[in-house]
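Engineer: Below are the sequence and a predicted model; questions follow.
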Amino acid sequence: MRDYFDSYGVLVALIAVGGGIVGGGLAANRLLRPNRPTAEKLLTYECGVDPVGGGWAHSYVRYYVFAYLYVVFAVDAVFLFPWATVFSAPGYGATTLGEMFVFLAFLAVGLAYAGKKGVLSWV
């Protein structure tokens, strides 16, 4: 039973050493870096333009929908590349072809739905 808990001791020691290294690095950074805050340095950075107005900005939900559609089609590409390699393997051709057409049909239905709802228009 003692050997069992000794292995946890090694784990705790590794975590302590790792935390010490990270904490030591952060402490060294705080001690060695210059600290000269000015009013200009404390302003909010907006791509080189002086900030105007309050901190609240209105953003359209449509941009998030575009990002979501990009992620959907990026995942589609992730599935298409392995499919292309398995498709050439003997005995898997017809099965993988059918599965991929079902997958692409789901994507086409989703794209048609997004187009019908007007999500894909940039105006």
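Structural biologist: Structure received.
Engineer: switch to C-alpha atoms for all contacts and neighbour counts from now on
Structural biologist: Will do.
Engineer: the helices in this protein, which residues?
Structural biologist: Under the criterion DSSP state H, helices of the chain are mapped to 2-32, 61-87, 93-116.
Engineer: Take this one as well and set it beside the first:
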Amino acid sequence: MTPLQIYLPIGVVLLVAVGLAMLMLGLSNVLGPRRPSLVKQTPFECGSEPVGSAHERFGVKFYVVALLFIVFDIEAIFLYPWAVLLLPDEKTGYAGLGWPGFLSMGIFVFTLVAGLVYVWKKGVLDWQD
């Protein structure tokens, strides 16, 4: 069996997927109803009337707070499996992470707390202007 024969089924599946996607888009474009109206062309704003321009600039604070939220959300995601694996389990015979696991998570949490203190001292979390 040559190396190209191994990839032939993958290529066929990709071609079928792309072809099917193009076929469905083409059919919906040809067969779909066209009844444009002013209501259908207005931007959807979660049920509210759109206010202002869509090209309005947001302050950098919104993006920084979003990034900080992601960082601390990831911390919470890493804390759960660590807490589950820290202690030994007599049922399965798992020895647990022990002190090395505790120390490594302590370093991880200390780094994140140091980052939180840093952004707090810099005033990034203050919303008053």
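Structural biologist: Now that the structure is in, tell me what you want to look at. Bear in mind the structure is a predicted one, so any value in this text is a computation, not a measurement.
Engineer: ok so, going back, I'd like the helices of the first structure as CSV, with distance to residue 52 of the first structure appended.
Structural biologist: Formatted as CSV, the helices of the first structure follow (distance: least, CA to CA, whole Å):
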stretch, distance to residue 52 of the first structure
helix 2-32, 32
helix 61-87, 22
helix 93-116, 36
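Engineer: Tell me which of those lies nearest to residue 40 of the first structure.
Structural biologist: Closest of those to residue 40 of the first structure is helix 2-32, at 21.1 Å (criterion: CA to CA).
Engineer: any idea how far that closest one is from the chain center?
Structural biologist: 28 Å (CA atoms, centre = their mean, to the nearest Å).
Engineer: and the nearest residue to residue 83 of the first structure once chain neighbours are set aside, how many neighbours?
Structural biologist: Distance criterion CA to CA, 6 or more residues apart in numbering; nearest residue to residue 83 of the first structure, sequence neighbours excluded, is residue 96 at 7.0 Å. Residues within reach of residue 96 of the first structure, counting by other CA atoms under 10 Å, total 17.
Engineer: same check, this time on the one 3 residues further on
Structural biologist: As a burial measure, the neighbour count of residue 99 of the first structure was computed by other CA under 10 Å and equals 12.
Engineer: aligned partner of it in the second structure?
Structural biologist: Matched across to the second structure, residue 99 of the first structure falls on residue 104, judged by TM-score structural alignment.
Engineer: Of the helices of the first structure, which is nearest residue 122 of the first structure?
Structural biologist: Comparison of these against residue 122 of the first structure by CA to CA identifies helix 61-87 as nearest, at 8.8 Å.
Engineer: circling back: for residue 123 of the first structure, find the nearest of the helices of the first structure.
Structural biologist: Closest of the helices of the first structure to residue 123 of the first structure is helix 61-87, at 10.0 Å (criterion: CA to CA).
Engineer: what separates the equivalent of residue 61 of the second structure over in the first structure from residue 21 of the first structure, distance-wise?
Structural biologist: Applying TM-score structural alignment, one finds that residue 61 of the second structure aligns to residue 62 in the first structure. Applying CA to CA, to the nearest Å, the value for residue 62 of the first structure to residue 21 of the first structure is 44 Å.
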